[in-house]
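S.K.: Can you look at this prediction? I've put the sequence above it.
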Amino acid sequence: MSRPSNPISSIENVECQAAPIYAYQSLPGIDYIRRVIIHPGSLQQPIIISLDTVLFSQDNYPQYEALSYKWGSEEHRELIRVDIANGQTISVTSNLAVALKHLRRTDKPRTMWIDAICINQADVVEKGPQVKMMGEIYRHAARVAVWLGPEADNSDIAMAKMEYLGSQIQFDFAKTMRMSPAMAAMEPDMADWKIPLHLESKDLHAITHLLLRSWFGRLWIRQEISLASSAAIIICGHSQVSWPVFLRGIAVILLKPRRTVCNPDPESISLVENLDSQLLKRTRVLTSFLRSAHIHASLFALRDTFGTSGCADPRDRIYGVLALLPDFLGKKIVPDYTKPFGDVYKETFLHCLRTTMDLSVLRECECGTGSHIPSWVPAWSTNPKHTQLHNQFASSHIAA
């Protein structure tokens, strides 16, 4: 039986559809950003926002939270109202609309930076400099809020389990990448990688579905969350966990052998094996989170790690990781969405060659990459066909 629709919400939707689209005012300069103020309201009420423009510089970092999320399908969009007084609207994806409803407070406004709203997506000239600033925007946010999506597949169980696992250990992200018991650990053995982690099959099912959510498959996430302060939070439905605790939970899941408690029948065993294989698909990206956020990677190492991650615009294969590159590379590449992606790839590759004077980057070139780029330029828009063996796989680091 379907639930009755909210008549007030239906009226608001009709009014939004008839309202004019919001007209962005040009930013005063390249050192300015917009912030979105989410007006207070209940989960059922229509979304109302305001936009303001503020100076963003070393001498004047404004207060805001930054949102990290999956845009969602462009085919499913909703209109949200910008200031009830002027009656204009902005079109956002349905996933962002749901996020806004969960993020807004009931008693006071919430000021955030959200790329889809704060950057005029229709203005490619504005978009380039704003994308260039995104690393600093996430770095200087009071908090980064990660939106995984609404509650589903026992996500509340998964969030609670990840919070518990993460609370049991300490983890050295910068040096040894080893676990040690937390000061108030109820299970000190959780930090011993030789002792298997016992999980109920329902817990494994919930955690796997949580880690397979589309946010973890986004290209932009490493930049957004790696640059975030320790106040970052993960939000799924009505559950939230601090990012550092969630990250330690990931360490437990990845670094300890698992023994899943399930019924001994073939169907249950097959289900557990399938969940394990599904979780394996996220291993490379999840492992990258455990490395120190302050270690810069090369453009090619990032491609190796995030080559299968999703982004809507092929140019973002470069622009989405700029803040993770060494300064001599990242700060020299200027996003320009007026250029075809083939030109962006070619210019980036030539810049890497001139800067590093290292011809080994030519190994990233692959045959059959299409007519958009020369054969001597890496096809960053496609998944890598091979994996480079890096120094950590040297025989001196591996015990037989």
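M.R.: The structure has been received and is ready for your questions.

S.K.: Please count neighbours and contacts with C-alpha atoms only from this point.
M.R.: Will do.

S.K.: neighbours around the residue nearest to L359 when sequence neighbours are not counted, how many?
M.R.: Nearest residue to L359, sequence neighbours excluded (Cα to Cα, 6 or more residues apart in numbering): L353, at 6.9 Å. Using other Cα atoms under 10 Å, L353 has 15 neighbouring residues.

S.K.: take a look at this one as well, against the first:
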Amino acid sequence: MDLPTVPGYEYKPLISADAVRVVVLEPAASFESTLRCSLIQYSRSIELGLSDRQHYSAVSYTWGDEPASRQLLVTSNDLEHPEDTMLLIRPHVDSFLRHFRKAHKTVYLWVDAICLNQQDGVEKGQQIQLMGDIFKTAKKVHVWLGEDEGLGAKTFSVIRKLNLSGTDREGSQPKKTTLSPSDVDLLSGLLQKPWFTRRWVIQEIALARHAVLHWGESSLENSWLLSILPAMENSLDLYSARMLLTAREASIRPLGLLELLWRFDGSECGDRRDRVAALMGLVSASQRIAIDYNADDCKSIYARLATQLINESPASAQLTFVHLLAFG
């Protein structure tokens, strides 16, 4: 249902260099009720550390190809300008907001499509530098795989079954497991969901303290999926499975940027500049580079990256050029 004519939402500047916006999603008894929220700002270094602060959850998802055509009503928390405004969001965002909304309590979420001013290239570049910490600090990361096509509950049931039966006698190592054809089809269908191919999800899932997969109404702890993947290597030869395992490895031991670029070369992004930007949360501070989406093109990013890496290790300059030529 379209809302009456409402002015478009205008983003206010962030209150500090380390501030983030958070969606406060208002409750509704009906799934179909108009989506309403307010946007608040947290100074990440101060307010997010307070024990009495309402901590947020972050959402990891794919944007999809459809344009922003759904309406999100943004209620004002400004006493001088109390009028409501409207923000257009993509169908995928509309879908998971409805699923995550509660009937009687507000929900605090970080959603990049809403919390970042996508039209401000400078702000976007600054916020991308914080995204690793945003996902690391979130109390939970909700992974939205899309609406359930009737397979979510069955697939997650198979994963739970394999977890309960798939360890060795000592209960510590996953056994090599032979899957039935129907189980292979279900797990392959899950791992071929678009989310598993997206480049940005690498750091989002690697840095999550607690991640939950959502497929329509069905949900599953991400740790349950991760625990069966090593034993599935003979049955599921998929890039997405290797991506998840490598992301877990990157969360345990630091990987250099060149290694990350090689290991995640198959992960996709719509903007070639994001091939570097999407990995910034996983590298050491010395390897991070600032990206200005208003001024930087792909060539300038790779040139700056090459200069930085060569200055760090002059002896490997030739190898660095070979690597970056392959990626750029």
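M.R.: Looks like it came in fine. Remember, it's a predicted structure, so these values are computed and weren't measured experimentally.

S.K.: the strands in the stretch 151-300 of the second structure, which residues?
M.R.: Ranges of strands in the stretch 151-300 of the second structure, per DSSP state E, counting those that start in this stretch, are 211-215, 218-221.

S.K.: most tightly surrounded among these?
M.R.: Most buried of these by mean neighbour count (mean count of other Cα atoms under 10 Å) is strand 211-215; its value is a mean of 22.

S.K.: In the first structure, what range does it match?
M.R.: Aligned using TM-score structural alignment, strand 211-215 of the second structure spans residues 232-236 in the first structure.

S.K.: picking up where we left off before, can you find the partner of the residue nearest to L359 of the first structure in the second structure?
M.R.: So, by TM-score structural alignment, L353 of the first structure is matched to I310.

S.K.: cool, and I48 of the first structure?
M.R.: By TM-score structural alignment, I48 of the first structure lines up with R36.

S.K.: Spatially nearest residue to its match, not counting backbone neighbours?
M.R.: L73 (4.7 Å).

S.K.: Run a quick neighbour tally on the closest residue to G328 of the second structure other than its chain neighbours.
M.R.: With sequence-adjacent residues excluded and distances taken as Cα to Cα, 6+ apart, G328 of the second structure is closest to Y302, at 7.0 Å. For Y302 of the second structure, the neighbour count with other Cα under 10 Å is 19.

S.K.: Have a look at how far, on average, the helix or strand harbouring Y302 of the second structure is from the first structure.
M.R.: Element membership of Y302 of the second structure [criterion: DSSP states H and E] is helix 298-312. With mean Cα distance after the TM-score superposition for the first structure, helix 298-312 of the second structure departs from the first structure by a mean of 1.1 Å once superposed.

S.K.: ok, and what's touching that helix?
M.R.: Helix 298-312 of the second structure has contacts (Cα atoms under 8 Å, 6 or more residues apart in numbering) with 272-273, 287, 289, 291, 316-317, 320-321, 324, 328.

S.K.: what sits up against stretch 207-219 of the first structure?
M.R.: 69-70, 147-148, 153, 155, 157-159, 161-162, 221, 275-276, 278-279, 282, 285, 306, 308-311, 317, 320-321.

S.K.: Give me the buried entries from those residues.
M.R.: Among the contacts of stretch 207-219 of the first structure, those classed as buried by 16 or more other Cα atoms under 10 Å are 69-70, 147-148, 155, 157-159, 161-162, 221, 275-276, 279, 285, 306, 308-311, 317, 320-321.

S.K.: Out of those residues, list just those in helices.
M.R.: 155, 157-159, 161-162, 221, 275-276, 279, 285, 306, 317 (DSSP state H).

S.K.: could you dump the residues you listed to a markdown table with distance to V98 of the first structure?
M.R.: Output for those, formatted as a markdown table (distance: Cα to Cα, whole Å):
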| residue | distance to V98 of the first structure |
| --- | --- |
| S155 | 16 |
| I157 | 21 |
| A158 | 20 |
| M159 | 19 |
| K161 | 24 |
| M162 | 23 |
| I221 | 19 |
| L275 | 28 |
| D276 | 30 |
| L279 | 26 |
| V285 | 26 |
| F306 | 27 |
| R317 | 27 |
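
S.K.: Nearest to I119 of the first structure, out of these: which one, please.
M.R.: The closest of these to I119 of the first structure turns out to be I221 (Cα to Cα; 17.8 Å).

S.K.: what's the spacing between the closest one and L350 of the first structure?
M.R.: Going from I221 of the first structure to L350 of the first structure by Cα to Cα, to the nearest Å gives 26 Å.
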